[in-house]
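[1] based on what follows, work out the 3D shape:
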Amino acid sequence: RALDSAIGFALGQLYVARYFPPSSRERTQAIFDQVRGTFRDRIRLLGWMSETTRAHALEKLDRLGTRIGYPDRWRDYSGLMIDRSSYVANVHRAQAHALAYDLAKIGQPVDPEEWFMTPQTVNAYYHPSKNEMVFPAGILQPSLF
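    A predicted model of the protein is given here:
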């Protein structure tokens, strides 16, 4: 857990290389696109929904974004020194590196591509303010997927 919280995206890159080939990402996107199409068909058939609401719902559905598996751009850990002789020192340096990463974002434009969940995380979420669904590689593994 200490490593996951400190260098989670570096671990995620290794995890993806071993357990989540590009074909898995493509397959998951294809499934999501099928679900979106079915949802679109269902919205069109809803008798209780007004035409204005239906148009808004379909527009929102068309704008729904997905993030599948892993980020397109990996976080850079090149400035982090890892030394095999001291686990505790490594954890401290990793935490300091993570803090410096977060502090460097102050006063900068928000990165719309930044992931907030590592690829190995077994969870998924919908981000309402971005109208986006995120499916990390960890939840897209047997027996969950």
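[2] all contacts plus neighbour counts: C-alpha atoms, from now on.
    Noted.
[3] now do the strands in the chain.
    Along the chain, counting by DSSP state E, strands occupy 65-69, 125-127, 132-136.
[4] which elements pack onto the last one?
    Under the contact definition 3 or more C-alpha pairs under 8 Å, 6 or more residues apart in numbering; DSSP states H and E, strand 132-136 sits against strand 65-69, strand 125-127.
[5] one more to line up against the first:
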Amino acid sequence: MISLVGKYAYVKQENLVEFYKSLNVPEAFVDKLIPKINSLKEFKVDGYKVTITGNYEATYILDKEVDETNEYNYTLKSIAKMEGNKLIVTSRTPEQPNTTLKRVYESNDRELIITMSCQKTPVIAKYYYRRVLP
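    Below you'll find the model as predicted:
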């Protein structure tokens, strides 16, 4: 997990627009969900607590369900787990408790890749960030 610790600058995305549209997110809102070039994301780890800051701050306690409220004041029920060098966050909404959104955070000494999937769509989306500080 230590390899996740650091700051990353957004570079590009794959299939984000298609992913959100396939989940019926309104087109006007989809543009707001795509990061601006060089926007920062930072990972901090303190024991079993993982904090991710960027457009909003999310703090996870490994293997425990937490409320995650995004910058649009939308709350998800999320559980974070470590599998090897990957942080996997599985989230659901109170409105659709049987639908899960999965985010996989994987980093190395050069980059961070966030892969998003949901069982409601076959579309897989990816965010790419370059490491700027260890």
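[6] quantitatively, what TM-score do the chains reach?
    Scored by TM-score structural alignment, normalised by the length of structure 2, the superposition of the two chains gives a TM-score of 0.31; 79 aligned residues with a C-alpha RMSD of 5.2 Å.
[7] ok so, going back, in TSV: the strands of structure 1, plus distance to A57 of structure 1.
    Shown next, in TSV, are the strands of structure 1 (distance: least, C-alpha to C-alpha, whole Å):
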stretch	distance to A57 of structure 1
strand 65-69	14
strand 125-127	16
strand 132-136	14
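[8] and those strands: which comes nearest I7 of structure 1?
    I7 of structure 1 sits nearest to strand 132-136 of all the strands of structure 1, at 16.1 Å, using C-alpha to C-alpha.
[9] list the buried residues of the closest one.
    For strand 132-136 of structure 1, the neighbour count (16 or more other C-alpha atoms under 10 Å) marks 133-136 as buried.
[10] got the buried residues for the longest helix anywhere in structure 2?
    The residue-count maximum for a helix in structure 2 (DSSP state H) belongs to helix 16-22. Within helix 16-22 of structure 2, the residues scored as buried using 16+ other C-alpha under 10 Å are 16-21.
[11] residues in contact with V66 of structure 2?
    60, 77-79 (C-alpha atoms under 8 Å, 6 or more residues apart in numbering).
[12] again with G6 of structure 2
    Contacts for G6 of structure 2 were tallied using C-alpha under 8 Å, 6+ apart; they are 42-44, 131-134.
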